[in-house]
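Visitor: task: produce atomic coordinates for the following.
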Amino acid sequence: MVTTKNRRALQITLGVLSAIPALSGGAGVLVGHRALPGPDRSVVEPSLDSEYRVTSAFFLAAAPVIWASIPKVEQAAAPLRVLAAAGFVGGIGRLLSWRTTGRPHPAFIAATVLELVGMPALVLWQEQVRRATA
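Guide: Here you go, the predicted structure:
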């Protein structure tokens, strides 16, 4: 029973978290840098807007991978670990940005915590579920 509850809790968590790349990635593709929180997003260099939209497409693409992993989450170690590793590396990139350009908007501070703490926690949780259902 605990295994079933833990598995279900992981599935729900992944479903909720998948909204982040689905919504922010979709918004980034559609409206570019204007999707970002914070002041004065009216002017940006065209190459930066282009790069932001392409990066957003990769973020958007993560959502269906997560959705496909949810039904058999105990068997989805490989795709979830790849996405978690990418998120973790992204968190390191955010730290580098913070150090070189200054403190980001609070939404991006929260994203950094999710990427650097939440992604490893999700990998460990999925592994726990995998072992318990094996």
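
Visitor: from here on, just use CA atoms for contacts and neighbour counts.
Guide: OK.

Visitor: please report the distance of the residue lying closest to G87 once chain neighbours are set aside from G91.
Guide: Of all residues not flanking G87 in the chain, E115 sits nearest, at 5.2 Å (Cα to Cα, 6 or more residues apart in numbering). Computed as Cα to Cα, to the nearest Å, the E115 to G91 distance reads 5 Å.

Visitor: identify the contacts common to the two.
Guide: Contact criterion Cα atoms under 8 Å, 6 or more residues apart in numbering; no residue bridges E115 and G91 by contacting each.

Visitor: here is the second sequence; please produce its structure so I can put it next to the first one:
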Amino acid sequence: MKAFQVVLVLLGLFVAGTGLLEVVLGPSVLLPGSPRPEPTLDSNYRFFAAMWLAIGVALLSVVPRVREATTVLRFVSAAVFVGGLARIASWLAVGQPHALMLVLLAIELIVPPVLVLWQRRLAA
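Guide: Prediction:
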């Protein structure tokens, strides 16, 4: 159980930290090529960065009650997984993104199911 909690803390801090950076500094802080989006795109990006921040906080909230927090962990995992599917939709609609986005896509499609299965085993 401790290993799972450590993984959740690391993921939660990473997600919350990058979300906070993106809310405060906008897309130029973490996106490859430091794009300068027009105001509407910047606004939308920062909004979704706040959702990313909230996902990180939700992951951290699971840490002290790993066995009981099934609903929260599954919801967060589903949100991240669906985000990965949205990246695929973007790729199909407008073309292949930067290689960093492909790495994130792989993480978004692999890590959530692993977390759900791992937590299920711990809760049993």
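
Visitor: give the aligned equivalent of the residue nearest to G87 of structure 1 in structure 2.
Guide: Aligned by TM-score structural alignment, E115 of structure 1 pairs with E108 of structure 2.

Visitor: the host helix or strand of its match vs structure 1 - mean distance after superposition?
Guide: Element membership for E108 of structure 2, per DSSP states H and E: helix 99-123. Helix 99-123 of structure 2, aligned to structure 1 and superposed, deviates on average by 0.9 Å (mean Cα distance after the TM-score superposition for structure 1).

Visitor: contacts for that helix, please.
Guide: Contacts of helix 99-123 of structure 2 (Cα under 8 Å, 6+ apart): 1, 4, 32, 66-68, 70, 73-74, 77-78, 80-81, 83-85, 87-88.

Visitor: any idea how far stretch 28-46 of structure 2 is from the chain center?
Guide: 17 Å (Cα atoms, centre = their mean, to the nearest Å).

Visitor: nope, stretch 22-37 of structure 2 is what I meant
Guide: 16 Å.

Visitor: can you pull the contacts of the residue most central in space within structure 2?
Guide: The centre of structure 2 sits closest to V80, judged by Cα atoms, centre = their mean, with a distance of 5.2 Å. Applying Cα under 8 Å, 6+ apart to V80 of structure 2 gives the contacts E108, L109, P112.

Visitor: picking up where we left off before, how many residues are close by the residue nearest to G87 of structure 1?
Guide: 22 (other Cα atoms under 10 Å).

Visitor: how about the one 4 residues further on?
Guide: Neighbourhood size, M119 of structure 1 [other Cα under 10 Å]: 21.

Visitor: aligned to T71 of structure 2, what sits in structure 1?
Guide: Looks like T71 of structure 2 aligns to A78 there (TM-score structural alignment).

Visitor: no, scratch that, I was asking about V94 of structure 2
Guide: Checking TM-score structural alignment: V94 of structure 2 goes with T101.

Visitor: and its match, how far is that from L95 of structure 1?
Guide: 10 Å.

Visitor: thought A69 of structure 2 was touching L59?
Guide: No: counting by Cα atoms under 8 Å, A69 of structure 2 does not reach L59; the two are 9.7 Å apart.

Visitor: more neighbours, those two?
Guide: Neighbour tally, A69 of structure 2 and L59, criterion other Cα under 10 Å: the higher count belongs to L59, 26 against 16.

Visitor: for structure 2, which segments count as strands?
Guide: With DSSP state E as the criterion, structure 2 has no strands.

Visitor: hmm, back to that, so how far is V76 of structure 2 from the match of E115 of structure 1?
Guide: E108 of structure 2 is 11 Å from V76 of structure 2, by Cα to Cα.

Visitor: right, I'll call it a day here.
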